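Q: show me how the following folds:
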Amino acid sequence: MPAHIAGSLHAAPSPVWLPYPDDVNALMPSLWSANVTKGDDGVLRIAGHPVTALAEQYGTPMYVLDVADFRARAAEFARAFSTAFERVGPGARGYYAGKAFLCTAAAGWIAEADLGLDCCSLGELMIARRAGFDPALVGLHGNNKSDAEIAFALDWGIGRIVIDSFDEIPRVAAAAADRGTTARVMLRVTVGVEAHTHDFIATAHEDQKFGLSLQGGDAAAAAAQIIDAPSLELIGLHSHIGSQIFDKAGFEVAAGRIIGLRAEIERTHGVSLPEVDLGGGFGIQYTSQDTPTPFGEIAEQLADVVGKACAEHGSEVPFVSFEPGRAIAGPAMFTLYRVGTVKPVDTGSGVRCYVSVDGGMSDNIRTALYDADYSCTLANRTSPEDPVVVRVVGKHCESGDIIVRDEYLPADIAAGDLVAVPGTGAYCRPLASNYNHVPRPGVLAVDGEDVRWAIRPESYQDMFATDPGFAPVHENGE
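A: Next comes the predicted model:
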C-alpha cells in the first residue's frame, strides 16, 4: 500500500459509545464476576483477597479465576435450559465448549454441574479423561479430525462424534468397524444463517470451512451415507451459527431449518433422530455497550422457538443440546497486569495516553484478532484525579499489540500501578502464545479461602524444553 499522512483515523478523542464515568474508581458490577469488589481504598478484591497481595505473592501478569462464579454459571445454565425444554419436550443439556477455557479442574466443575463437554482436539480429550469426565457426555468436534483423535474417542467410548465432511464418514465408520463397535455421530449442517458477529467467529454462512451445506443438498446426502453405514448411528443434527451473539433471531432461523431437515431425513429413511444441537455463541458483557440475555430468559425463548418449529414440521420435539463456553468462563476471570510505562502521544488532533503493561497480545490476542473491546480498572489504589481516555497496550513488538482500545482511567495512572481487565475467561488463555519468547501466564483459581494455580505459569524451562539447543535453564534465563 502507498504511504499516507496520518490523519483523523489516528485521532485520540474518546469513542461515542464510551460513557464518561461518574466515578473513575468505581466498578461496573455487570462486567465482573460475582465475588469481585472494590473498597474505599480502591483495591480490587476477589473473594476478599486483595489483588495487591496476590500480585506480590504470585506475580503478574496472571489470569485470576473466580471459581465460585464459574461453578454458579455452569449450574445456572444447566438448570435453566433443562427446565425450559422439559416444558416443550424431553429436555436439554449443555455441552461446555472446552475451547473457551479448559483444564482438569475446570472439567471437574463442569461435570459437577451436570453439563457435557465439547472437545475439538486430542489434547482436550486427554484433559477430559484425566479429569474423570463421563465419556458418554463428551463430544468430539472439528473439521479435520486426525486418526489419533478418532481412535482415542472410540477407544474411550465417547457419546458423540460430530461429522463435518464427506471424507470423515468412511474414516469414522472404518475405525468403528475395526473395533467392533458402533460410533454415535451427529452431522454438522451449514444452515446458511449469518449471525451478527465478527466474520471470523460467524460459522454458519456458506463460505466457510465448517459443516455440510443444507442449501446445496450436501447435508441430506451425507445423512444418507451415514444411515447406510453399519458401524455408524446417526443420533441427530448439529448447527452452530457463531459467537458473541445477543439476538435470538439467528437461532430461530437456524432451528427452523435444522428441524425441517430432520423431518425430511426421518420421513425419507424411516429413522428417528432423537437429538438436535443448536450450538452456542451466547454473548457476554465486555463493555457497557453489551447487553447479554440472562440464561433463564434465553432458555425460555429458545424452547419456544424449537417447539414452534417442530409443530410447523409435524415432528416430535427432540432432545436439544447447546454448547456454552464463553457464557460460563468469560465473566468468571480477569487478567491482572502491572503498568511499566505511561506515554502521552500527541496525535495532531488530540493526546492519546498509552499505558503499557507487562503482558499483551501473547495473553490476550482477541483485540488484535477480532477487534474485541474490553474494559479495565485501576486495581491497587484510589485516585482523586479526573478520568482520561487511555489505550492499554502490551510489551510486544507489534503496533497492534492492544489489550484495551479505549477506557477511562485516572489521570495519574503511573508505572507500578496494577490494572485489571475483566471478561478474559474465554479464549484468552487458550489462544495465548509465546510471541517474542514470553512465557504464558498462569491461571490463579480463587475459591473462598483457597487460592491455588489451576494452570501454573509457564517457566523459561517449559518454553525452551522443545529447543534441542537449550540445556535446562534457570528461571532467570541463565
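Q: from here on, just use CA atoms for contacts and neighbour counts.
A: OK.
Q: against residue 379, how distant is residue 451?
A: 19 Å (Cα to Cα, to the nearest Å).
Q: so those two - more neighbours on which side?
A: Taking neighbours as other Cα atoms under 10 Å, residue 451 and residue 379 compare with residue 379 leading, 24 against 16.
Q: from residue 337, how far off is the more buried one?
A: In terms of Cα to Cα, residue 379 sits 9 Å off from residue 337.
Q: list residues touching both of those two?
A: Counting by Cα atoms under 8 Å, 6 or more residues apart in numbering, the residues touching both residue 379 and residue 337 are 418, 419, 420.
Q: nearest to residue 197, of these?
A: residue 420 (25.6 Å; Cα to Cα).
Q: what sits closest to the closest one if chain neighbours are left out?
A: residue 336 (4.6 Å; Cα to Cα, 6 or more residues apart in numbering).
Q: didn't residue 172 look like it was pressed against residue 148?
A: No: Residue 172 lies out of contact with residue 148 (Cα atoms under 8 Å); the separation is 11.3 Å.
Q: give me the more crowded residue out of these two.
A: For residue 172 and residue 148, the more surrounded residue by other Cα under 10 Å is residue 172, and the numbers stand at 26 against 11.
Q: helix, strand or coil for the closest residue to that one other than its chain neighbours?
A: Nearest-residue entry for residue 172: residue 150, 6.8 Å, with adjacent residues in sequence omitted and distances by Cα to Cα, 6+ apart. Following DSSP: H, G, I helix; E, B strand; the rest coil, residue 150 is assigned to helix.
Q: what about the helices in the stretch 351-478 of the chain?
A: 366-370, 460-464 (DSSP state H, counting those that start in this stretch).
Q: buried residues of the strand ranked longest in the chain, list them for me.
A: With residue count as the measure and DSSP state E as the assignment, the chain has strand 333-346 as its longest strand. If you call a residue buried by 16 or more other Cα atoms under 10 Å, then strand 333-346 has these buried ones: 333, 334, 335, 336, 337, 338, 339, 340, 341, 342.
Q: same thing with stretch 121-131?
A: Going by neighbour count (16+ other Cα under 10 Å), the buried part of stretch 121-131 is 121, 122, 124, 125, 126, 127, 128, 129, 131.
Q: sequence B follows; please return its structure for comparison with A:
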Amino acid sequence: MLLGTQKINAQGHLEIGGCDTLALAAEFGTPLYVMDEALVRENCRRFTQVFTDRYPGEVEVSFAGKAFLTMAMVRLVQQEGLALDVASGGELYTALKAGFPAEKILYHGNFKSDEELAMGVAAGVGRFVVDNPYELKRLSELAAAQGKTQAILLRVTPGIDPHTHAKISTGQEDSKFGISVSSGLALATVQEALSLPGIDFKGIHCHIGSQLLDSHTHEDAAEIMVGFVAAIREATGFVCTDLDIGGGLGVRYLPSHNPPSYEEFADSVVSAVVGALEKHALPFPRLMLEPGRALVAEAGTTLYTVGPIKKIELAERTKTFVSVDGGLSDNPRPVMYDARYSVLVAGRAAQATDTTVTVSGKHCETDLLFPELALGEVHSGDILAVQTTGAYNHGMASNYNRFRRPAVVFVHDGQADVVWERESYDDLLRQERLPQRFLEE
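A: Prediction:
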C-alpha cells in the first residue's frame, strides 16, 4: 500500500518525496516522523475544491490543528488558503507565532479557561466554537470587558452514534462535547446567545466522531443540523449564516480500509445539506468543514530501527518479537484505540509479507505496537516504515520513560527539512528545578 509520493526505488528501498527512507534514517536518526509535503498540499487543495465545486454557497475548510500542528504546518495551511482550528491556548499561540491570521482561526474546546478565552478575544480570533452555557456567559463577560464583540458558533450534539471506536465518538447524546438538540437546551442557549452583550451568534457546529469509513452519519447529521437551523429561525427569527459539520472522514490505515474519496464524501454531504435547506426554504449558509486526519494522516510515515529479535517457542508455534527503538511515547494510539497500521521493511519494501511477527516498543510497558503483523523477513538493524502516522502521533507524543520526542521532517522533491528537532537530554531537564534544601550537604 504505497501512498502519496511513496515509491520503491531502484535499490528496493522505500522512497518518499524523492528521499530514500534509509538515507533519512541515517541522517536524522530514528524514531523519525516523515511528512510528505506534496501530498498534504494536494489534499488541502482537493478537499477544498470538491466542496467548492458542489456547494452553491460559500465554503470554508479549516484544518483541525489537533491532528498535527507545528509552525511549518501552520504556514502550509495558510499558503493553501485554509482556515485553522485550534483547541487550546498552546495551539493558538503556535498559530499566532507562525503568523497565521487570527480572523481565520476557530477556537474549539469543551473547557476554555478564562485566560484562554481572554487570549482568543484579544487576538481577534474569527470564531469561538462555544461548547456550553457556562462558557458562553464567561465569554460574554470577558469580551465586553475588552470592549469587543466576539463572533461565535454554538457546538451542538445531534444525537447520532457514528459507529466508530467509543473513544473517538463525539456526536451522541452522552458526549462530553456540545449541547443537546433534542433536549431543548441547545435552542435555549441560542436564545441566550442572541441576547448577551459581547456576543455575535453566527450559527451552529457539530462533530460526530473520527475515522468514519462511510458518509451516512454525516448525511444524517446534516439533516438534523439544518432542521435545527430551521427551528432557530422559527423560534427567534434569526437565520444562521454559518453551518459547520466538523470533520471525521476516515483514512487508510490498512489495505482493507475503504473510506469515501473526497469527491464521494462531498457528493453525499452537499446533497444532504442542500436537500435539507431546500426542504426548509432556508438560504445557503456558509458551509464549514474541519478535516484533520483526512488531510495529513496518509502523508505521515514513522521510521524505526529494529533492535533485538526474540523467538519464543510455544506448544503450537514460534512467536517472534521484533523490538524497535520507539513505542508508546511516539505512538500511543495502539494502546489507546487498538489502532492498526501497515508496515514495510524500508530496505526491502517489495518483499513478500509471509512471516508473522509482533513488533514491540522499548518502554517499560507491554507496548505491543503491531501484534501479529505480516511483515516478512526482518533483521536487527533494519528500518521499519509505519504508514499513515501523520495524524495524532506527533501531537500525542510524550516523554514517558524519559524518552526524547522524535524529529519531524518535511520531504519534498528530494529535499528533507527538519520542522521539529529531536529533543535532547538537556531538553528533558529544561523545566526541572531543585529546591535549595536539596542542594545542601
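Q: what about the longest strand of structure 1, how far off from structure 2?
A: Aligned to structure 2 and superposed, strand 333-346 of structure 1 gives a mean residue distance of 1.1 Å (mean Cα distance after the TM-score superposition for structure 1).
Q: which other residues reach that strand?
A: By Cα under 8 Å, 6+ apart, strand 333-346 of structure 1 touches 32-33, 55, 60-66, 351-359, 413-425.
Q: which residues in the stretch 1-150 of structure 1 form strands?
A: 36-38, 44-46, 49-50, 62-66, 92-97, 116-119, 138-140 (DSSP state E, counting those that start in this stretch).
Q: what range does the first one cover in structure 2?
A: For strand 36-38 of structure 1, the aligned range in structure 2 is residues 6-8, judged by TM-score structural alignment.
Q: before we move on, what about the third one?
A: Residues 19-20 of structure 2 are where strand 49-50 of structure 1 lands when matched by TM-score structural alignment.
Q: how much does that stretch stray from structure 1?
A: Counting by mean Cα distance after the TM-score superposition for structure 1, stretch 19-20 of structure 2 comes out at 1.6 Å.
Q: about what we covered before: and of the strands of the stretch 1-150 of structure 1, who's closest to residue 279 of structure 1?
A: Closest among the strands of the stretch 1-150 of structure 1, using Cα to Cα: strand 92-97, at 8.8 Å.
Q: show me what that closest one is packed up against.
A: helix 67-86, strand 116-119, strand 319-323 (3 or more Cα pairs under 8 Å, 6 or more residues apart in numbering; DSSP states H and E).
Q: tell me the most buried of these?
A: Mean neighbour count (mean count of other Cα atoms under 10 Å) peaks for strand 116-119 among those, with a mean of 27.
Q: residue range for it in structure 2?
A: So strand 116-119 of structure 1 sits over residues 83-86 in structure 2, by TM-score structural alignment.
Q: if we can go back for a sec, distance to residue 315 of structure 1 added to the strands of the stretch 1-150 of structure 1, as CSV?
A: As requested, these are arranged in CSV below (distance: least, Cα to Cα, whole Å):
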stretch, distance to residue 315 of structure 1
strand 36-38, 47
strand 44-46, 49
strand 49-50, 53
strand 62-66, 43
strand 92-97, 17
strand 116-119, 26
strand 138-140, 25
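Q: would you tell me which of these gets closest to residue 432 of structure 1?
A: Once the strands of the stretch 1-150 of structure 1 are compared by Cα to Cα, strand 62-66 is nearest, at 11.3 Å.
Q: okay, the angle between that closest one and strand 333-346?
A: Calculated by axes from the mean of the first three to the mean of the last three Cα atoms, to 10 degrees, strand 62-66 of structure 1 forms an angle of 140 degrees with strand 333-346.
Q: give me the residues contacting strand 62-66 of structure 1.
A: 33-35, 46-47, 332-337, 424-425, 429, 441-447, 457.
Q: weed out the non-buried ones from these.
A: For the contacts of strand 62-66 of structure 1, buried by 16+ other Cα under 10 Å: 33-35, 46-47, 332-337, 424-425, 429, 441-447, 457.
Q: what's residue 408 of structure 1 aligned with over in structure 2?
A: Residue 408 of structure 1 maps onto residue 374 in structure 2, by TM-score structural alignment.
Q: the residue mapped onto residue 80 of structure 1 from structure 2 and residue 246 of structure 2, how far apart?
A: Mapped onto structure 2 by TM-score structural alignment, residue 80 of structure 1 lines up with residue 50. Distance, residue 50 of structure 2 to residue 246 of structure 2, by Cα to Cα: 16 Å.
Q: neighbours around the aligned partner of residue 391 of structure 2 in structure 1, how many?
A: Applying TM-score structural alignment, one finds that residue 391 of structure 2 aligns to residue 426 in structure 1. For residue 426 of structure 1, the tally of surrounding residues (other Cα under 10 Å) stands at 25.
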